[in-house]
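>>> This is a predicted model, with the sequence first.
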Amino acid sequence: MSSSSSSVGARMRRSVGRLRRRTTSKETWWLVFLVAVTVFFFVLVTTWPRFWPLTLLVLPMVAAHLVLGPRVLPWFVVFNLAALTALSVVVTTRLGEVTAGRVIAVAVIFAVGFIVLLTSFRRSRLGVAGTIGESMLVDLRDRIMSQGMLPALPPGWYAESALRSAGGTPFAGDFVVAARPGWGRRLELCVCDVSGKGEEAGTRALLLTGAFGGLITSLPPGEFLPAANEYLLRQHWIEGFATAIHISVDLESGDFELRSAGHPPALQLNAGSGRWTVHESEGPALGLIEEADYAPVRGRLNHGDAILLYTDGMVEVRGRDIQLGIDKMLGQADRLLQQGFENGARRLIDTVGTRNDDRALLLVHRR
């Protein structure tokens, strides 16, 4: 008996030691606090069973779901459910009756416990608690999306980007990458549309934003889209294609080079005539064909001119030709940009396009 009990005690000490090593100091304090709360509720319900319901034990489980990691959370849920089982036996014995409400309460608590356990098993791949994982994801999104922030431009230039997600969340399959390499003389801009929409394409868009941000600053304009194409091919995604349009603008002369990868054409407003020019640039979508070639379209932004780069969510609607969508956007652009180019991209994206698809719009204006 003594050898048996000592071996059981040794195994328990080893289990506690492993659990202690797996937890951080902050998580340990949370665990101690929640265990104390559970014990307090246990005593409270045991002492006054007619006044305090069994469902009090749901509260520490829900709190643990927010602050405990996936390695510790299952142990706490098991402890909590074991305490509930013991508590229900004690309360039934003291009151001398079994009511339907108490049985339902126990069933509900067990259901919540199983839901928390399932969520914990799904989070085990990430290895952090719920709120920490969410903050990590938000921080990652903010850091990567900062590469799409437009750089400061010299006097005489104005640029603005606007993005809207199909789901109304900050995660979307459309994104913008911007940089000013070449000692600040050139402005490099890329508008990209990853296959899918909303949260479905959001993770791939985050990855591509970081990769494209590095490529656009380190490569000459003519090599950016071929390098981006090779990068997508190496990912071996099932739905691994994306469309993109890239423009490189000389901020001193206004000359630009435009290349497209399966993307809707760029639109240039000629200030002298007041007319719009459609810049068609042919090239396959990224991630489909090896060693694809992207022919440039060259032009110049004179004083007063503007150019629009956008994704298909701005002009494409099911059952309608894309050219009609472009004509509609040009009509709205003529009306809205007469009020000035400041905040023109935001005003235009809120007016044009379908709410069922991600939308991105980039406006560049030479004053």
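The structure has been received and is ready for your questions.
>>> For the rest of this, base every contact and every neighbour count on C-alpha atoms.
Will do.
>>> how close does the most centrally placed residue in the chain sit to Thr203?
Residue closest to the average C-alpha location in the chain (Cα atoms, centre = their mean): Phe171, at 3.7 Å. From Phe171 over to Thr203 the distance is 8 Å, taken as Cα to Cα, to the nearest Å.
>>> With Ile322 instead?
Counting by Cα to Cα - Ile322 and Thr203 are separated by 27 Å.
>>> Just to be sure, the residue nearest to the centre of the chain is in a strand?
No. Counting by DSSP: H, G, I helix; E, B strand; the rest coil, one finds Phe171 to be coil, located in no strand.
>>> Can you tell me the closest non-neighbouring residue to it?
Closest residue in space to Phe171, ignoring its immediate chain neighbours: Gly202 at 4.8 Å, by Cα to Cα, 6 or more residues apart in numbering.
>>> quick one: contacts for the one you found?
Taking Cα atoms under 8 Å, 6 or more residues apart in numbering, we find Gly202 in contact with 171-173.
>>> put this beside the first:
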Amino acid sequence: MTSHGTPGPGPAGGTGRPSQNGAADGPASGALTWTLAESALRAVEQVGGYAGGVYLRSGTPGLLRLAVLVGLPGPLFRPWWRMHTNRPFPIAEVHRSGQSVHLPDVEEAMRRFPQLVASLPFPFASLYAPVVAGRERFGVLVALRPPTPGVPVDGRDRTLMTQGALRLGTALADLSRQGTTVEWPGDPVCVQQSTAGAPPVRFGSFDWDLDSGMVTMDAGLLGILGAEVPSPCPIDVLTALLEPEDGYALWAAARQATGPDGRPVVRRIRLKGPDGGLHLLEVSTRARKSPSEAPSGNHAWGTHTGLRLTCTLVDLGTGLIGSDATDRLPRAILAIDRLGRVTYVNERTERLLGRPRGALAGRPLWEALPWFSLPFHEEQLRAALISGEPARFLARPEQGRWLTVSLHPGRDGLTMVLVPEDEPVQLPQSSGAAGRKDDSLSLADDRVSALYRPVALAIALSEAVTARQVSAVVTEELLPAFGGRQLAIYLLSDRRLYLAWETGFPPGFLEPFDGVALDEHVPGVETLTTGRPLFFESMEQLSRTYPGLPLDAHSGARAFLPLIASGRPVGSCILGFDRPRGFSPEERAVLTALAGLIAQALERAQRYDTESAVARGLQDALLPHRLPVWEGVDTVGRYLPGTQGMDVGGDWYDVVETGHGRLALVIGDVQGHGVAAAATMGQLRSAVRAFALAGHRPQDVMRGTNRLLIDLDPGQFASCCYVLLDPKTGELRGVRAGHPQPLLLQPDGTTEVVDLAGGMVLGIDDRASYPVTRFRLAPGAVLALFTDGLVEQPGRDIDEGIEQLRRALAATGSLPLAEAADRMTREARQATSRPDDIALLLAARWPKHR
């Protein structure tokens, strides 16, 4: 459901100046961006993190968008730019519950949010705090930092995160009151953290009188020198702080600057700092005539010149940028900052890649080197940036020769070493296989794709709803990842295991195990009762462990996995292989972790089956089974449930005889799906009917319903459109609470969007008002009220959907109203994927002679 109330200035308003998030940036959106960026930076720094950000609500209900990302490159984390609030991830839970989540290590994350670990399988700690102001929920503040295995997040850091999120919530509420739309519609803004170790770049200058040999230094240069040096002073005092060869270079630069062409000269020299070390400085010299006569006599050039040199110095610091030390190393070295931009390229890298520094420096790594956008290479970058641990892997850039790539991460960026390989490192066939040059190296393409299938499984499981869908996902993703051929899933009920899904086994082979009790000595039971996975490399090994167990014709391996979700037994899973095979420690760990994900998905599917049946019954009881019959007026309603997730939602329509010779036409949309949305919908429908039957004015009906929803405080909001029709005169009085505008088909066949004044969605502000718009329903005209599920599609602007629906209404012509409703919903009925439910209410006023 989308709010269609009175809009305020937002990211698309203002001056139209392009902003960092890709939208037109005005004062309001700029203020929002700076507020989010400052809060995220402060939170990350206060808890000792290296990355973080803010998720903010979007214009789409139930969807959060990553608005600000600190310390990490945005394109590398594109899959995490959107977060639906019904997903089993910490960000979604924090936004739903309003409670903070703190995950000190990967073990705690795996226990509570296995999907998070499956999608980001790296060691890191994460802290999440809800961004709220009163009852209004804006989003989630996030900070990432190094893990502390076994040590919970301390109270100080919990408090700092909570306080930071509350401050941000207050600031966002203030912006909202000032007219800023506090939503994030586009891509995230990336923010660089402050550099940790490198000193800042410093500037200084001195004025050198070539006749007197005296130099006058400014405060910047004196700060760089860090010594008690008088100013002015002889040039010899300054050159004494330089290495002899650099002193000569400075004199040479002065002579060149005062030569016939008089062009400025730039030199790099080394200065002895107060710490005893050498600091690299860049000196720019420029000659000019002295404004006054210098004293005659001996001077630097032997004759009177009247020239002075103005010298500007830049202390380049000790960071990656500007250092030439690595040019002397026999390795290709390249560096990026925390946002993925190339900050240094040495000469050997230029030669190895065949590209000049100018074509690489300053660009995002995946643009400078397109082969880094391949999924496996992106995963290695993510691992290094998030875990802080070095990584090595093989790459074959642009069908060229193989390279060994070593990544060395740090707080301020990542240094990369590229080493050409005459022959690619081969995978070992077993633990003792030859041909592997370095155990720390990662893998070739076949193994890489295998590692990605479990991640795909985790993502697909989060989308599966029914037990059959879960089983199908496991068949399609898990078996190919590990080369399996057979799969069986048993679910626990009344202390017995019942076969729920199987594929690849001989017909009838699994029947003896269907309904087996939990005291039976079979591997499928024991893996569940002990909670330990069982791996058998061959059927012979399985037969020795379980004598007398019926075996099929295959002689391959078997894996029995316990399906346990949050400590509760769900069932067991059996994987079968055609041939004997071993299970590496890595594979055992991955299969065990994935079994937990499968168990959670199956448990959720079982709850879904129960909840879906309740919700369908509840909604069927609440939606009107017939609409009132009124002389001169026809009404027709249609409802289509969504096809993703819970098949019921909070959309409703109603026609109420008010008892005052009028009909109330009502349509509404409660945020969310499932039993909660259906229950809230029932309460709102009852409230609207009660207010309408009592004869209240349309604006009072909406105000009363709004206050009721706030008092109920179900954590949901709703949109609604209420139109009061006088069947005799055709007069209409309508109010809107954040709902789409109705459509009107005139008797002459023209259609229009009714300009119905709008107010705020229900359930947000108890002071909200709802202005009334008067218009007329002429004889032969048709009024169409609808919910946004009928006009919204992913990737399409809602205005395009409304225009398409307007054309569909115009095409119904003089069709009977029921046939017109079917025509307008036909495309939606045929869609295989409907993310939202749909309600449509048509009302027509007919001439008396009809």
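Good, I have the coordinates. Just so it is clear, the model here is predicted, and its values are computed rather than measured.
>>> related to what we said a few turns ago, now check the residue nearest to Phe171 of the first structure against the second structure: what is it aligned to?
Gly202 of the first structure maps onto Gly674 in the second structure, with residues paired by TM-score structural alignment.
>>> Just give me the longest helix of the second structure.
In the second structure, with assignment by DSSP state H, the single longest helix is helix 585-622.
>>> ok now whichever helix or strand comes after it, how far from the chain's centre?
The helix or strand immediately downstream of helix 585-622 of the second structure is strand 633-640, counting by DSSP states H and E. The chain centroid and the centroid of strand 633-640 of the second structure are separated by 39 Å under Cα atoms, centre = their mean, to the nearest Å.
>>> Okay, helices next: where are they in the first structure?
Here the first structure has its helices, by DSSP H, at 2-22, 25-47, 58-67, 73-95, 100-123, 130-145, 199-218, 221-235, 322-336, 344-349.
>>> Could you dump these into JSON lines and include distance to Ser260 of the first structure?
Shown next, in JSON lines, are these (distance: least, Cα to Cα, whole Å):
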{"stretch": "helix 2-22", "distance to Ser260 of the first structure": "50"}
{"stretch": "helix 25-47", "distance to Ser260 of the first structure": "50"}
{"stretch": "helix 58-67", "distance to Ser260 of the first structure": "45"}
{"stretch": "helix 73-95", "distance to Ser260 of the first structure": "50"}
{"stretch": "helix 100-123", "distance to Ser260 of the first structure": "40"}
{"stretch": "helix 130-145", "distance to Ser260 of the first structure": "22"}
{"stretch": "helix 199-218", "distance to Ser260 of the first structure": "14"}
{"stretch": "helix 221-235", "distance to Ser260 of the first structure": "8"}
{"stretch": "helix 322-336", "distance to Ser260 of the first structure": "16"}
{"stretch": "helix 344-349", "distance to Ser260 of the first structure": "20"}
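>>> which one of the ones you listed is the most hemmed in?
Comparing the helices of the first structure by mean neighbour count (mean count of other Cα atoms under 10 Å), helix 344-349 ranks first with a mean of 21.
>>> That helix vs the second structure, mean deviation?
By mean Cα distance after the TM-score superposition for the first structure, the fitted helix 344-349 of the first structure averages 1.4 Å away from its aligned residues in the second structure.
>>> Now do the same contact list for Ile307 of the first structure.
For Ile307 of the first structure, the contact set (Cα under 8 Å, 6+ apart) comprises 266-269, 363-365.
>>> ok, now Arg137 of the second structure?
With Cα under 8 Å, 6+ apart, Arg137 of the second structure has these contacts: 95, 130-131.
>>> now do 10 Å
Counting by Cα atoms under 10 Å, 6 or more residues apart in numbering, Arg137 of the second structure touches 56-57, 95-96, 98, 130-131, 169, 173, 715.
>>> Among these, name the buried ones.
Neighbour counting with 16 or more other Cα atoms under 10 Å marks 56-57, 95-96, 98, 130-131, 169, 173, 715 as buried within the contacts of Arg137 of the second structure.
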